[in-house]
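1. generate coordinates for the sequence data below:
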Amino acid sequence: MEKVIKIEGMTCQHCVNTVKRALYSVEGVSHVEVSLEDKLAKVSLEKDVPFEELKKAVESFGYKVVGEV
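-> Sure, this is the predicted structure:
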């Protein structure tokens, strides 16, 4: 299972690493790929994780999740 989320506010590789760390902290996330250029995170899941949980994890670090793609 995979979810793709659109994220605003990432400006550098440090931001990408922070978003990855935030998403990996969510139980059920098995792999994360973040594109700074596309402002997207592809999240592979071991189980169904609500979008709101992923959003909350990313936004707790100061980034804005604008939706699921």
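2. from now on I want contacts and neighbour counts done on CA atoms only, so please keep to that.
-> Noted.
3. show me where the protein has its helices.
-> 13-24, 51-59 (DSSP state H).
4. want to throw the ones you listed into CSV with distance to residue 32 and mean neighbour count?
-> Shown next, in CSV, are these (distance: least, C-alpha to C-alpha, whole Å; neighbours: other C-alpha atoms under 10 Å):
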stretch, distance to residue 32, mean neighbour count
helix 13-24, 6, 17
helix 51-59, 11, 17
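5. how about these in CSV, adding distance to residue 33?
-> Below are those laid out as CSV (distance: least, C-alpha to C-alpha, whole Å):
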stretch, distance to residue 33
helix 13-24, 7
helix 51-59, 14
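6. show me the one of these that comes nearest residue 3.
-> Set against residue 3 and scored by C-alpha to C-alpha, those come closest in helix 51-59, at 8.1 Å.
7. another one to check against the first:
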Amino acid sequence: MIEFELPAMSCGHCVTAVTEALHEVDPAAGVEVDLARKRVQVESLQQRERLARALSEAGYVPA
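-> From the prediction side, this is the model:
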């Protein structure tokens, strides 16, 4: 399980954008978003750096 803290994530639209960005990298990824804590957990075979890059490109730079 890979976890990211995403300070810029603040609404339902953000949750959708984060989920879509991660699924573009790994369509089979398991994504759990905790909007209140501004965290996302990802179950994926992709490397952490690749997932972090996808989040950053979507505008949600991991802290």
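8. residue 52 of structure 1 maps to what in structure 2?
-> Under the alignment (TM-score structural alignment), residue 52 of structure 1 maps onto residue 49 of structure 2.
9. can you check residue 27 of structure 1 too?
-> Mapped onto structure 2 by TM-score structural alignment, residue 27 of structure 1 lines up with residue 26.
10. could you pull up the residues touching residue 52 of structure 2?
-> For residue 52 of structure 2, the contact set (C-alpha atoms under 8 Å, 6 or more residues apart in numbering) comprises 4, 61-62.
11. ok, and the closest non-adjacent residue to the residue most central in space within structure 2?
-> With distances taken as C-alpha atoms, centre = their mean, structure 2 has residue 18 as the residue nearest its mean C-alpha position (4.6 Å). Counting by C-alpha to C-alpha, 6 or more residues apart in numbering, residue 55 is the residue found nearest to residue 18 of structure 2 once chain neighbours are left out, at 6.4 Å.
12. close enough to count as contact, that neighbour and residue 22?
-> Yes. Residue 55 of structure 2 lies in contact with residue 22 (C-alpha atoms under 8 Å); the separation is 7.0 Å.
13. before we move on, the earlier item: quick one: which of the helices of structure 1 is nearest residue 67 of structure 1?
-> Closest approach to residue 67 of structure 1 among the helices of structure 1 is made by helix 51-59 (8.5 Å; C-alpha to C-alpha).
14. quick one: the closest one to chain centroid distance?
-> Its chain's C-alpha centre and that of helix 51-59 of structure 1 lie 7 Å apart, by C-alpha atoms, centre = their mean, to the nearest Å.
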